[in-house]
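A.B. asks: model this:
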Amino acid sequence: MAPTARQHQEELQFRLILAATYPFFLAAAVFGRMAPGRAPARPGLPAPHRSVFGEARAMAVQAIPFAFMG
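C.D. replies: Alright, predicted model coming up:
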């Protein structure tokens, strides 16, 4: 398989996995926001102002590469 075709296939797989897992990460982000006593990610610094949707996407993009390892 040509390198560009393989890269395109991996990109397509990444997008499909992102679309399939995004609802779960979105639910986790919503529940995380609603949790009482939520501590900032870095003690002493204010929590970043990111939307729930942006937070869910960031979680998904961080977790999905593990599916491509191996």
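A.B. asks: switch to C-alpha atoms for all contacts and neighbour counts from now on
C.D. replies: Fine.
A.B. asks: what sits against the residue most central in space within the chain?
C.D. replies: Central residue of the chain (C-alpha atoms, centre = their mean): Ala60, 1.6 Å from the mean position. Neighbour list for Ala60: Leu18, Thr21, Tyr22, Phe25 [criterion: C-alpha atoms under 8 Å, 6 or more residues apart in numbering].
A.B. asks: Highest neighbour count among these?
C.D. replies: The residue in those with the most neighbours, by other C-alpha atoms under 10 Å, is Phe25 (22 neighbours).
A.B. asks: just checking, next helix/strand downstream of the longest helix anywhere in the chain?
C.D. replies: Across the chain, the longest stretch assigned as helix under DSSP state H is helix 3-34. Heading C-terminal from helix 3-34, the first helix or strand you meet, by DSSP states H and E, is helix 52-63.
A.B. asks: want to put them side by side, so please do this one too:
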Amino acid sequence: MAPTARQHQEALQFKLILAATYPFFLAAAAVARITHGREPARAGLPAQHRSVFGEARAMAVQAIPFAFMG
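C.D. replies: Here you go, the predicted structure:
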């Protein structure tokens, strides 16, 4: 398979996995927001003011690459 075709296929797989897992991460982000509120700034970094949707996407984007390892 050509490198560009492989990259396109991996990008498509990433988007499909993101779409499939996003509802779970959205639920997790909503529960975390309800139970813990906003997290304080850590290690001198400024506190991030993301929406629940942005937080869910960030969690999914951090977790999904592990599916491609191996």
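A.B. asks: Can you show me which of the contacts of Ala60 of the first structure carry over to the second structure?
C.D. replies: Contacts conserved in the second structure for the contacts of Ala60 of the first structure, using both residues aligned by TM-score structural alignment, their matches' C-alpha atoms under 8 Å: Leu18, Thr21, Tyr22, Phe25.
A.B. asks: wait, which of those is closest to Arg33 of the first structure?
C.D. replies: Proximity of those to Arg33 of the first structure (C-alpha to C-alpha) peaks at Phe25, which lies at 12.2 Å.
A.B. asks: Quick check: the gap between that closest one and Gly37 of the first structure.
C.D. replies: Here Phe25 of the first structure is placed at a distance of 20 Å from Gly37 of the first structure (C-alpha to C-alpha, to the nearest Å).
A.B. asks: Check Met69 of the first structure too.
C.D. replies: From Met69 of the first structure to Gly37 of the first structure the distance is 35 Å (C-alpha to C-alpha).
A.B. asks: follow-up on the earlier one: just give me how far the longest helix of the first structure sits from the chain centre.
C.D. replies: 7 Å (C-alpha atoms, centre = their mean, to the nearest Å).
A.B. asks: cool, and stretch 25-38 of the second structure?
C.D. replies: 14 Å.
A.B. asks: So for it, what gets flagged as buried?
C.D. replies: For stretch 25-38 of the second structure, the neighbour count (16 or more other C-alpha atoms under 10 Å) marks Phe25, Leu26, Ala28, Ala29, Ala30 as buried.
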